[in-house]
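> what follows is a predicted protein model with its sequence.
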Amino acid sequence: MGKLTILGGGRWGTALGLHLSKKGFEIIFFDRNSAVVESLRKGKDAYWGMEFAKNPRATNVLDEAIEFSDLIVIALPVQVIRGVLEKPNLRGKVVVSASKGLEVGTSKRVSQIVQELCRDCKTFVLSGPSFAEEVAKGLPCAVVLAGKDLDTLKELRGVFHSETFRVYLSEDTVGVELGGALKNVIAIACGISDGLGFGDNARASLITRGLAEIVRIGSSLGGKKETFYGLSGLGDLVLTSTSSKSRNRTFGFLLGQGLSVEEAEARIGQVVEGKETVKAVKKLTEELKIYAPISWAVYQVVVENIPPEQVARDLLLRPPQREFEYL
């Protein structure tokens, strides 16, 4: 696997490309943005001005990117993935999803979308607490790589793993994907709380009860409970819910400060995955009758445009619950 294709020249795709170029891989990027493609062709990323160790190729012709390598890394916004992958021939490819979220309408995980479009692909998932800028700079982080084919999984670990990018393995694709998707919704809730000035105690409570909610939803959908206490669950949840670098937390913070959804999105200027994922979560939890009060509260603010102050008050006035459901 000396060559690989990265679908998406955004911050995360670029960060992975910078990391992998240091390891000597030949890379081609696919992106629809001509300015991003041109910047990548010059050997520099479009976000931090960093140079690639090995100049990548870049194209806005999807077939060219797909034909370049048998290893495809997806770093696209979740809601566009189906549209991008519908037409190209992916038969026999190894596909690694590095995107976090659920598809609105179907509530499917990315690996499910890929398998639906290409049953002959080997599909894997990369997730965990990993801000793009820090990965691009080579700062230390740890992530999880999940999949069912153990031989290929171990081979892929060799592709991604380095001294500063530690890769742990898991067979729980469902849990790893759901942890990465669901934490974005809780991070929005934490941002709203911070924007309302509720303080550190409230944020800690939301993270803890949010994790319980993630476990409840994720295990109901087939993920292993222990996965949600690992890097792709708790690790990513803590990072995304507490840092000002987090798009989802920042989006929530701006909503808590009184901005509209449209104003908050415009201020951030990037895709906020949790904004869409919460729609899929609402649909799933209602269909499966899963108790998810924090996610529902985020849905009320983001989709139904109910004032954050009112939603927060309703959330706080709920009858007290048992901390652990088995008591």
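Looks like it arrived, so ask away. Residues are numbered from 1 along each chain as shown.
> going forward, measure contacts and count neighbours with C-alpha atoms only.
Will do.
> which residues touch the one residue sitting closest to the centre of the chain?
Computing the C-alpha centroid of the chain and ranking residues by Cα atoms, centre = their mean puts residue 100 first, at 2.3 Å. Listed by Cα atoms under 8 Å, 6 or more residues apart in numbering, the contact partners of residue 100 are 78, 110, 127, 177, 180, 181, 273.
> burial of the second one, as a residue count?
Right, residue 110. Neighbouring residues of residue 110 were enumerated by other Cα atoms under 10 Å; the total is 28.
> my read is that it contacts residue 99, right?
Yes: assessed by Cα atoms under 8 Å, residue 110 is found in contact with residue 99 at 7.3 Å.
> can you list residues touching both of these two?
residue 78.
> so residue 58 lies in a strand, does it not?
Yes: counting by DSSP: H, G, I helix; E, B strand; the rest coil, residue 58 is found in a strand.
> what about the nearest residue to it once chain neighbours are set aside, which SS state?
Of all residues not flanking residue 58 in the chain, residue 29 sits nearest, at 4.5 Å (Cα to Cα, 6 or more residues apart in numbering). Three-state call for residue 29 (three-state DSSP): strand.
> contact partners for residue 29?
5, 6, 7, 8, 9, 37, 40, 56, 57, 58, 59, 65.
> comparison target below:
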Amino acid sequence: MITVLGAGAFGTALAISLSRSGPVTLWARDGDHASEMALTRDNARRLPGVTLPETITVTPDLGSLAPGSPVLLAVPMQQLRGLLKEFGAALGNSRPVACCKGMELETGLGPCRIIEELVPGAQPAILTGPSFAGDIARGLPTALTLACAEPELGRELQQELTTPNIRVYRTTDTIGAELGGALKNVIAIACGAAMGAGLGESARAALMTRGFAEMNRMAVALGARADTLAGLSGFGDLVLTCTSEQSRNTRFGMALGREEAFDAGITVEGSATARAVETRAAALGLEMPITQAVSGLIDRRLGVGEAMEMLLSRPLREE
């Protein structure tokens, strides 16, 4: 039995896809939300228009987990620590798999490191890559990366989490997979801001390219492999997130570029991650000019024109 913690759009989509291969438990913190989904077989609040198969059990009660069962943690990155503080003991005999992307604002840690800290004895994994919840839920083909430092556990999870429409690739580089998913959100905000301000697709292409260089710079400095960033969890996710308005980070950036308000109820992982990355980069002595510009935009220290002027006026150099 696979359990998905988090009944947001992505958690619901994963549960739907996984339920095509067997029973799945979908946990929702809000009891009313869980009852509503169980009754209507629809997650109208987060992923409307997609029917929940009868093989999904929706519940607000985590209950007891079967020893060794996969548990997918599909909650926003900044809520992961709180969830694990509450349920870490119950997860001790399971196989936790992070499905969130980002860097914790207070500590600069990624999800696998937080799981290691709060679930003693756990060997964490992360499932990440270019994917939109709606595509997964509708059965459209998607490829993801499963990163786990322990190779045999990684092979087991790869088999269990592959579905008719999700092809899972495997790596042992958890640091690279974490950082690819986190850093691409920051670059997506920058690209969205450029498009929102009417700076054009050439500017977006430049930001994606130089942003990818920034992603590699930090990832390698923190011990990741460059080839991981060139794969689904880095380059692949960057392309999807920066080029589609389905991306919340891109839409948030577009609102910044247009100087419009953005719905505070929508989770934008790249916002907190940009601040965390800026702090971490400064401590490591890394140049991350796009990240610094995004952080300045979010904090209203910079306007889009000032941010672009700052980037364009940097010293000329070889690529």
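Sure thing, it's come through. Just so it is clear, the model here is predicted, and its values are computed rather than measured.
> before we move on, back to that, which position in the second structure aligns with the residue nearest to residue 58 of the first structure?
Mapped onto the second structure by TM-score structural alignment, residue 29 of the first structure lines up with residue 26.
> how close does that match sit to residue 150 of the second structure?
To residue 150 of the second structure, residue 26 of the second structure is 26 Å away according to Cα to Cα, to the nearest Å.
> what do you get for residue 317 of the second structure?
In terms of Cα to Cα, residue 317 of the second structure sits 41 Å off from residue 150 of the second structure.
> neighbour-wise, which of these two wins?
residue 150 (14 against 5).
> for the stretch 151-300 of the first structure, which segments are assigned as strands?
Counting by DSSP state E, counting those that start in this stretch, the stretch 151-300 of the first structure has these strands, from start to end: 165-170.
> how about the helices in the stretch 101-250 of the second structure?
111-118, 133-137, 151-161, 174-196, 201-221, 226-229, 237-243, 248-258 (DSSP state H, counting those that start in this stretch).
> I'd guessed residue 254 of the first structure sits against residue 266; true?
No: contact criterion Cα under 8 Å: residue 254 of the first structure and residue 266 do not qualify, at 10.8 Å.
> between those two, which is the more surrounded one?
residue 254 (24 against 12).
> residue 281 of the first structure - how many residues pack around it?
Neighbours of residue 281 of the first structure under the rule other Cα under 10 Å: 26.
> trace it over to the second structure, please.
Under TM-score structural alignment, residue 281 of the first structure pairs with residue 277 in the second structure.
> give the aligned range of stretch 110-121 of the second structure in the first structure.
Going by TM-score structural alignment, stretch 110-121 of the second structure lines up with residues 109-120 of the first structure.
> okay, buried residues for the matching stretch please.
By neighbour count on 16 or more other Cα atoms under 10 Å, the buried set for stretch 109-120 of the first structure is 109, 110, 111, 112, 113, 114, 117, 118.
> same thing with stretch 81-96 of the second structure?
For stretch 81-96 of the second structure, by 16+ other Cα under 10 Å, it's 81, 83, 84, 88, 91, 92, 93, 94, 95, 96.
> likewise stretch 37-50 of the first structure?
37, 38, 39, 40, 41, 43, 44, 45, 46.
> then stretch 151-171 of the second structure?
In stretch 151-171 of the second structure, counting by 16+ other Cα under 10 Å, buried: 154-155, 157-158, 161-163, 165-166, 168-171.
> also stretch 311-319 of the second structure?
Buried, per 16+ other Cα under 10 Å, within stretch 311-319 of the second structure: nothing.
> now do the same end-to-end measure for it.
15 Å.
> roughly how far is that stretch from the heart of the chain?
30 Å (Cα atoms, centre = their mean, to the nearest Å).
> which other residues reach it?
With Cα under 8 Å, 6+ apart, stretch 311-319 of the second structure has contacts from 289, 290, 293.
> quick one: the match of residue 29 of the first structure from residue 92 of the second structure, how far?
Taking Cα to Cα, one finds residue 26 of the second structure at 19 Å from residue 92 of the second structure.
> do the same with residue 270 of the second structure
Taking Cα to Cα, one finds residue 270 of the second structure at 29 Å from residue 92 of the second structure.
> over to residue 5 of the second structure?
According to Cα to Cα, residue 5 of the second structure stands 15 Å off from residue 92 of the second structure.
> repeat for residue 210 of the second structure
41 Å.
> over to residue 256 of the second structure?
Relative to residue 92 of the second structure, and taking Cα to Cα, residue 256 of the second structure is found at 42 Å.
> and residue 44 of the second structure, by the same measure?
32 Å.
> repeat for residue 80 of the second structure
Shown here: residue 80 of the second structure relative to residue 92 of the second structure, a distance of 15 Å by Cα to Cα.
> quick check, residue 3 of the second structure in a helix?
No: looking at residue 3 of the second structure with three-state DSSP, it is strand, so not inside a helix.
> trace it over to the first structure, please.
Per TM-score structural alignment, residue 3 of the second structure is aligned with residue 5.
> what residues are up against that match?
27, 28, 29, 30, 65, 66, 68, 69, 70, 71, 72, 73.
> just send these back as TSV, with distance to residue 203 of the first structure too.
Converted to TSV, the contacts of residue 5 of the first structure look like this (distance: Cα to Cα, whole Å):
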residue	distance to residue 203 of the first structure
27	40
28	41
29	38
30	38
65	43
66	43
68	45
69	44
70	43
71	40
72	37
73	34
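> between the residues you listed, which sits nearest residue 289 of the first structure?
The shortest gap between residue 289 of the first structure and any of those belongs to residue 73, at 34.4 Å (Cα to Cα).
> quick check: the closest one is in a strand.
Yes: assigned with three-state DSSP, residue 73 of the first structure falls within a strand.
> correct me, but it touches residue 93?
No: the criterion here is Cα under 8 Å, and residue 73 of the first structure misses it with residue 93 at 10.4 Å.
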